[in-house]
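Visitor: give me the fold of what follows.
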Amino acid sequence: MMKSIVLVLLLLNTAFSFSQSAEECYKSARKESASDNNKSALKWIDKAIAVDPNNEEYYDFKGLILTEQGESQKAYDAFSMGIAINPKASYIYLNRGNLFLGTMQFEDAVADFTQSSIVAETDSAKYSAIMNRAAAKLQIREFESAYEDLMKCYAFDSTDLGTLTNLGAVCDEIGRGDETLKYLLKAVEIDPSYYGAYGNIGFKYQEMGEYQKAIEYCDIVLKFSPDDPIGLSNRSYNKLMLGDAKGAMKDIEKSIKLYPLNSYAYKNRALIQLKNGDTEKACADLLMAIEKGFTETYGQEVNELIDKHCKH
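Guide: Just a heads-up that it's a prediction; the model follows:
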């Protein structure tokens, strides 16, 4: 029995140092990532995985690093490995869902956010997943279902900024436009530095035809975040509506450079090209908007512009 006991103690000690070494590598990876040194962080997390390949948290962190580096397939593989190790790790489904959002795989994002909400360890985690699911549904025009999700989140926490901002985005789409500003203004009242809500307020005024007021809110967004591509795209459109085609083009060119996946920006640039009389370039941008998924997210406007200006 003494030998057995000694052997068990040795195994336990070995396992402890094994785990400790992996944890030290993980801490180094997090430290490097916090310093924006993702290349080094990736090396450290790979070392942690090599020492302890059965810790799902390490794969999740690797997936986050790879997502930030734009390595979508590798990030997907890392998240999926973490889920395979622990199918009840709600936070990994959430992070993989966010990856799908970024790559415009919205149906897959909805599926992951749903699973995250099912296995969530806390109510806070559950409603974070439901809120993200609503954001994905907005992208595929499932507005009523998104609204239902968001109202569940609002009932849980009426001060959550993401919920308030997304409610502001969906209300116009379901015949509740009179509620839009209520939610958005509440968001900026709670946190005056939350510039995402200012952007949606600006878009609301844009939809109302109050273009100068919309520009003022876009300017607030860009004061907080000068390279915000959505703020630049929206300001571009409003400048065009006020007759400033040159200023509009400057904003939209920067926006597209920063975020070339944004189909709405190509539509906006096409409108500027049409204003400038350059139909050929406008039609090329309209086709690019279709290629980038405009119709699935925003509806038929670009197809109607193509029918009007490009089929002759």
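Visitor: CA atoms for contacts and neighbours, from now on please.
Guide: OK.
Visitor: how close does the nearest residue to residue 22 once chain neighbours are set aside sit to residue 71?
Guide: Distances taken as C-alpha to C-alpha, 6 or more residues apart in numbering put residue 48 closest to residue 22, at 4.3 Å, once the chain neighbours are dropped. Look at residue 48 and residue 71: by C-alpha to C-alpha, to the nearest Å, they are 20 Å apart.
Visitor: who has more neighbours out of the two?
Guide: Higher neighbour count among residue 48 and residue 71: residue 48, with 26 against 13, using other C-alpha atoms under 10 Å.
Visitor: contacts for the helix or strand containing the more buried one, please.
Guide: Residue 48 is part of helix 38-51 when elements are defined by DSSP states H and E. Here helix 38-51 makes contact (C-alpha atoms under 8 Å, 6 or more residues apart in numbering) with 18-19, 21-26, 28-33, 55, 58-59, 61-62, 65, 69.
Visitor: list the buried residues in stretch 155-165.
Guide: Neighbour-count burial for stretch 155-165 flags 159, 161-165 (criterion: 16 or more other C-alpha atoms under 10 Å).
Visitor: please provide the structure for the following sequence as well, for comparison with the first:
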Amino acid sequence: MKYLVLFIVIMATYSASAQTAKEYYQKGNEFLKEKTYALAISSYDAAISLDSTYVFAYNNKGRACYESASQEEIIPGEQMKKLKAKLFEEGKEAFDKVIELTPKDADAHYSRGRCYWAMNYFESAIIDYTTTLEFDPKHLDAYYNRGLAYQEVNRNDGAVEDFNKILELRELSANTSEKYTDIYTLLGFSKRLLGQFDEALLDLEKAIEINPKDAAAYYHRGTIKAGTDAPEAGLLDLTKAIQLDPEFTKAYYQRGLTYRMQKDYKNALKDFSKVIEINPTANMGYISRGYTYANMGKAKDAIKDYNKALAVNPKDAATFIRKGYANVDLKAYDAAVVDFTAAIDLKTPFSSYAYNNRGNAKRLLKDYDGAMKDVNQSLQMDSLNAFGYSNRGLIWMDKEEQETAIEDFNRAIELNNQVAEFYYNRGTYYLNLKKYDKATADYSKSMELSPEYKQKEIPKLLKVAKKGFLSGK
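Guide: Model prediction:
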């Protein structure tokens, strides 16, 4: 409506002197140069109303729409989002017309690609950037933006190719030596996602050499180090990234994960709380802080954070499952069943885990038939789910069907021999049958794999098993 009113005003203002399309176009260019975008757009519309094939007017209208939408927010919240979306759509439509009139205009395809990018239509942006490069193989901005779009759709091989192409072409062009200074950071990011860690580190070191204040380069390098064999070095890089950019949410988040991995829960909580402070609508902050509380044995605090995360995204099946775990820890088994059921109802790839865990909660409620039905459903959906076999073994054991139980415990360990819980469950089975030597071996293996798992119970049970073994009873 705003642009329609301006269009009418402009037409009325100049009608007395019978303005031509070219004159409206030139007036639009003046407004565009002054960054008075609304008046520029209306002037181009006036030109187009007089000449529907005025390709330059369409092109510059597209530019004005894009540049206007790319301004910093000047009105709050949703209203600004809607205005930006409308402007990007109008810009895209203007470039549609340019391409219709001049199909081989490389810059028009590039400009429309930028509109698609801004609208989060990354695949469409890639198509336009690719067309741009067909008509202009040395269009560095098209390589750059296509590389960014490839990253958005997780096609990092393509991103690496495009960023390397820029480096190749840049060496041939003295006029572009100061552009694309973040290329090595972007290369490092894509190679990190591809698992090419050594190459990524070399690129990121180059990025930091070029720009020692590149927070993103420190972040990516820190993430690689933290996830490999140098967590302390990773923490240093992540801290440097935060020092350079105190609002760097991803750096706080990754540093929080690293602290948690090192069982430094106090600092992990601080970082996840900072993530929430910077972006209260980002549910990952609540989820990760909740999971940290769960690791600390603070299930009630974990549930509070999971509920906040679910308020942001009520269709997050994984968080319902985590909340169910916390309720199991609190022995609130009925509440856990409700949580696991909510996860099942969402019909996501997590359904197998939800059925398995609901089965476990029902077992703890002594609803053995319901438990067996759920665990069987889980195994039907995923026959390689080792936790399903272990849980079913517990059900058989509770029902005193020992021979069937041992088959499931053995199957769980065959599928995954690195889970302390599986050996603990089988050890308890052996202890109940007074097979003390086997119970001792399984409890010892459980402690070896995870010294913190059942750290109060296992030493006592191990003592009982060893005593029984030595007595021969």
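Visitor: let me see the TM-score of these two.
Guide: Aligned and superposed, the two chains score 0.73 in TM-score terms (TM-score structural alignment, normalised by the length of the first structure); 284 aligned residues with a C-alpha RMSD of 3.5 Å.
Visitor: out of the contacts of helix 38-51 of the first structure, which are inside strands?
Guide: Among those, none falls in strands (DSSP state E).
Visitor: any of the residues you listed buried? List them.
Guide: Neighbour-count burial (16+ other C-alpha under 10 Å) is assigned, among those, to 19, 21-23, 25-26, 28-33, 55, 58-59, 61-62, 65.
Visitor: show me what secondary structure element comes after the helix or strand harbouring residue 92 of the first structure.
Guide: Assigned by DSSP H and E, residue 92 of the first structure falls within helix 90-102. Sequence-wise, the next helix or strand downstream of helix 90-102 of the first structure (DSSP H and E) is helix 106-119.
Visitor: how far does that following helix sit from the chain's center?
Guide: Relative to its parent chain, helix 106-119 of the first structure has a centroid offset of 14 Å by C-alpha atoms, centre = their mean, to the nearest Å.
Visitor: could you say what helices and strands it packs with?
Guide: Counting contacts by 3 or more C-alpha pairs under 8 Å, 6 or more residues apart in numbering; DSSP states H and E, helix 106-119 of the first structure is packed against helix 90-102, helix 123-139.
Visitor: other residues contacting that helix?
Guide: Helix 106-119 of the first structure has contacts (C-alpha under 8 Å, 6+ apart) with 88-94, 96-101, 125-130, 132-133, 136-137, 139-140.
Visitor: keep only those of the buried ones among the contacts of helix 38-51 of the first structure that are in helices.
Guide: 19, 21-23, 25-26, 28-33, 58-59, 61-62, 65 (DSSP state H).
Visitor: what residue is smack in the middle of the second structure?
Guide: Among the residues of the second structure, the one closest to the centroid is residue 284, at 8.9 Å (C-alpha atoms, centre = their mean).
Visitor: residues of stretch 118-136 of the first structure that come out buried?
Guide: Neighbour counts using 16+ other C-alpha under 10 Å place 119-120, 125-136 of stretch 118-136 of the first structure among the buried residues.
Visitor: for the second structure, longest helix please?
Guide: Longest helix in the second structure, counting by DSSP H: helix 77-101.
Visitor: in the first structure, what stretch matches that one?
Guide: Counting by TM-score structural alignment, helix 77-101 of the second structure falls onto no part of the first structure.
Visitor: contacts only, for residue 239 of the second structure.
Guide: Residue 239 of the second structure makes contacts with 251, 255, as judged by C-alpha under 8 Å, 6+ apart.
Visitor: do the same with residue 13 of the first structure
Guide: The contact partners of residue 13 of the first structure, taken as C-alpha under 8 Å, 6+ apart, number zero.
Visitor: what about stretch 269-285 of the first structure, distance to the chain center?
Guide: Relative to its parent chain, stretch 269-285 of the first structure has a centroid offset of 29 Å by C-alpha atoms, centre = their mean.
Visitor: quick check: end-to-end length of it?
Guide: 7 Å.
Visitor: list the buried residues in that stretch.
Guide: Within stretch 269-285 of the first structure, the residues that count as buried by 16+ other C-alpha under 10 Å are 269-273, 279, 282-283, 285.
Visitor: now stretch 295-302 of the first structure
Guide: Residues 295, 297, 302 are the ones in stretch 295-302 of the first structure that count as buried (16+ other C-alpha under 10 Å).
Visitor: from the contact counts, what lies against the helix holding residue 92 of the first structure?
Guide: In terms of contacts (3+ C-alpha pairs under 8 Å, 6+ apart), helix 90-102 of the first structure is packed against helix 56-68, helix 72-85, helix 106-119, helix 123-139.
Visitor: Serialize those to CSV and add fields for distance to residue 180 of the first structure.
Guide: What follows is those, written out as CSV (distance: least, C-alpha to C-alpha, whole Å):
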stretch, distance to residue 180 of the first structure
helix 56-68, 32
helix 72-85, 34
helix 106-119, 24
helix 123-139, 15
